[in-house]
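[1] Sequence first, then the predicted structure:
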Amino acid sequence: MPRRRRASRPVRRRRRPRVSRRRRRGGRRRR
């Protein structure tokens, strides 16, 4: 089994663009 390489530097999490699904679907505004 090939060895998995360990990331030497901490992996940055990818930021997802903010999508407001709730507003689209429910149409309810969040305060």
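    Structure received. Numbers count the residues shown, from 1 in each chain.
[2] C-alpha only now, for contacts and for neighbours.
    Fine.
[3] which element is R22 on?
    According to DSSP states H and E, R22 maps onto helix 21-26.
[4] Which strands and helices lie in contact with that helix?
    The contact analysis (3 or more CA pairs under 8 Å, 6 or more residues apart in numbering; DSSP states H and E) places helix 21-26 against no helix or strand.
[5] Any buried residues in it, and which?
    By neighbour count on 16 or more other CA atoms under 10 Å, the buried set for helix 21-26 is empty.
[6] and here's the other structure:
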Amino acid sequence: MESSVEEFEDDSILYELLEYFVKKQDPELI
């Protein structure tokens, strides 16, 4: 259970970072 929760948190962080860089590079895209 613990490992699953950690993986979920890691994925969430990666997704937020990806969204941040995408907006930074091309704000009009979103």
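    Done, it's in. This is a predicted model, so every value here is computed, not measured.
[7] TM-score of the superposition?
    Once superposed, chain against chain, the TM-score is 0.30 (TM-score structural alignment, normalised by the length of structure 2); 22 aligned residues with a CA RMSD of 2.7 Å.
[8] just how off-centre is the helix or strand where S12 of structure 2 lies within its chain?
    Using DSSP H and E, S12 of structure 2 sits within helix 2-25. In terms of CA atoms, centre = their mean, to the nearest Å, the centre of helix 2-25 of structure 2 is set 3 Å apart from its chain centre.
[9] for it, packing partners?
    Packed next to helix 2-25 of structure 2, using 3+ CA pairs under 8 Å, 6+ apart, is no helix or strand.
[10] Now do the same contact list for D10 of structure 2.
    D10 of structure 2 makes no contacts at all, as judged by CA atoms under 8 Å, 6 or more residues apart in numbering.
[11] That one and F21 of structure 2, how far apart?
    17 Å (CA to CA, to the nearest Å).
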